[in-house]
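> sequence-free structure coming up:
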């Protein structure tokens, strides 16, 4: 093995169990690397996002995120994974501004992200066709990056089998299906991003800036528990604070090594 390689970690985010939650690559850089190299590493890793972090001279870290096909403006689970690798309390400069992570007394990492209250819109025809008769749509709203679709029940979220090619044709980053589970008092969701190379994301931190803003307003509550109902599953704690959303989660390192190129 090349003992002078770049350090690489894989962390399962928004879970305290290995092989659940959302896996993210975390690459610790010791020098600036070009975009093509970072995109190639992310494509090789094949996780929904791989984070690349470079230390700054002022105590802040420079953080970027790549899917297997493109760079993205914001990614929650890979930010959580990076903070987990760096020890918890961390400050990042990103394409979405300055982000801070702190460790709560019970060991959860809390990320301070911009809130994203979505605006109700008409459902695109492609959305109706993509969902077919699997779900009952209550409301459709547009956030900064994603289309949020409130459906009638948690069962509808679980049962959905959308046509991913039709979802990819909608001019948004991705499509969120969400409902309130009144029996368990939590928000549930699934998130689909075929347009950026991620058919269904296991647990999506950035989407909860939109989800949390939507449900905090509708339920008249600033503190919520959220669960993403993917096959792997994951749990988040959401706290609305003005125009910010605090996203809380856990992380587990499942392996680490070095990039030899």
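Nice, thanks for sending it over. Since this is a predicted model, take the numbers as computed values, not measurements.
> Going by C-alpha atoms from here, please, whenever you check contacts or count neighbours.
OK.
> The closest residue to residue 115 other than its chain neighbours: neighbour count?
Excluding the flanking residues, the one nearest residue 115 by Cα to Cα, 6 or more residues apart in numbering is residue 244, at 4.5 Å. Using other Cα atoms under 10 Å, residue 244 has 16 neighbouring residues.
> Any chance you could list what contacts the longest helix anywhere in the chain?
Secondary structure of the chain per DSSP state H: the longest helix is helix 207-219. Residues from elsewhere that reach helix 207-219 (Cα atoms under 8 Å, 6 or more residues apart in numbering): 113-118, 143, 146, 148, 176, 178, 187, 191, 221-224, 238-240, 245, 247.
> Filter the residues you listed down to just the buried residues.
For the contacts of helix 207-219, a burial check counting by 16 or more other Cα atoms under 10 Å picks out 113-118, 143, 146, 148, 176, 178, 187, 191, 222-224, 238-240, 245, 247.
> can you give me the strands in the stretch 1-150 of the chain?
Assigned strands in the stretch 1-150 of the chain, in chain order: 6-13, 22-28, 50-55, 61-66, 71-72, 90-94, 97-103, 109-114, 119-120, 137-142, 146-151 (criterion: DSSP state E, counting those that start in this stretch).
> dropping in the other structure now:
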């Protein structure tokens, strides 16, 4: 059995930037463990798998360790494959996922994700190990389910973070984003997901479902630009639309080939 594979740099207008994701079209679903093993072999933060049936596209995402319920950059990468490699004829594609229906609209060279907004709430119930691992001075800490947002004062603080990843993994959290007002953009962030087997994610669409509502309120605006300050880096165009968010970026094809499952 052979499976096509594409690797796309998402939220990037040039290669070796943004967040690389693998995309694997399937004729039918493989066993979950087989998909996880493929994701582990790819050794990227996420591998997307999709199946087309009954006029719909079902989409799932796996890290090297687990299946996740939402992934922005791998959704953008999958949309790129449909629009640029499979000749998808319309401007909007709809994906059926564990987070409900997600759409991606192609606008010139940009791919605009439409995701549910997540409203993180201020909390004092956080593991001290998380802050010890991040080694930062928070202005505010927010929580949504088992994910945290830590707000600091400056872009420089975000850029200079050097977390203790072992301590962060032992803190028991799924993920934490660290954010601040930006110098050249509206806000910046970094994202660490020890509970999903990802020390630092290069560019993360899903965390922006929390960051966009937060910064929309703080900055009193609905449209803005964001930058994720990982080593690879990436820029996102963001918009709050009621209880939804729009997250946009470019993408570049890095490779395409076949996986041999024999």
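Noted; the coordinates are in hand. None of the values given here were measured: they were computed from a predicted structure.
> what's the average distance of the helix or strand harbouring residue 246 of the second structure to the first structure?
Using DSSP states H and E, residue 246 of the second structure maps to strand 244-249. Taking mean Cα distance after the TM-score superposition for the first structure, the mean distance separating strand 244-249 of the second structure from the aligned residues in the first structure is 0.5 Å.
> can you give me the offset of that strand from its chain's centre?
Centroid displacement of strand 244-249 of the second structure relative to its chain, using Cα atoms, centre = their mean, to the nearest Å, is 11 Å.
> okay, the angle between it and strand 110-116?
Angle of strand 244-249 of the second structure versus strand 110-116, following axes from the mean of the first three to the mean of the last three Cα atoms, to 10 degrees, is 150 degrees.
> what helices or strands is strand 244-249 of the second structure leaning on?
strand 110-116, helix 205-219, strand 234-241 (3 or more Cα pairs under 8 Å, 6 or more residues apart in numbering; DSSP states H and E).
> After the longest helix of the first structure, which helix or strand is next?
Helix 207-219 of the first structure is succeeded, C-terminally, by strand 223-228 (DSSP H and E).
> what's the matching range in the second structure for stretch 16-23 of the first structure?
Mapping stretch 16-23 of the first structure onto the second structure (TM-score structural alignment) gives residues 13-20.
> can you check stretch 65-79 of the first structure too?
Counting by TM-score structural alignment, stretch 65-79 of the first structure sits on residues 61-75 of the second structure.
> Between the two ends of that stretch, how far is it?
End-to-end distance for stretch 61-75 of the second structure: 8 Å, by Cα to Cα, to the nearest Å.
> Repeat that for stretch 91-109 of the second structure.
12 Å.
> Just to check, residue 60 of the first structure is in contact with residue 92?
Yes. Counting by Cα atoms under 8 Å, residue 60 of the first structure does reach residue 92; the two are 5.5 Å apart.
> Compare those two (neighbour count), which wins?
Each of residue 60 of the first structure and residue 92 has its neighbours counted (other Cα under 10 Å); residue 92 has more, 23 against 16.
> Residue in the second structure paired with that one?
Taking TM-score structural alignment, the alignment pairs residue 92 of the first structure with residue 95 from the second structure.
> who touches its match in this structure?
By Cα under 8 Å, 6+ apart, residue 95 of the second structure lies in contact with 56, 57, 58, 59, 101, 102, 103.
> same check, this time on residue 221 of the first structure
So residue 221 of the first structure contacts residue 215 (Cα under 8 Å, 6+ apart).
> run the last query once more with 10 Å
Contact analysis of residue 221 of the first structure by Cα atoms under 10 Å, 6 or more residues apart in numbering lists 212, 213, 215, 239, 240.
> which pair in those spans the largest distance?
Across the contacts of residue 221 of the first structure, no pair lies farther apart than 215 and 239, at 11.0 Å, counting by Cα to Cα.
> what is in contact with these two at once?
Applying Cα under 10 Å, 6+ apart, one finds that residue 215 of the first structure and residue 239 are jointly contacted by 221, 222, 223, 224.
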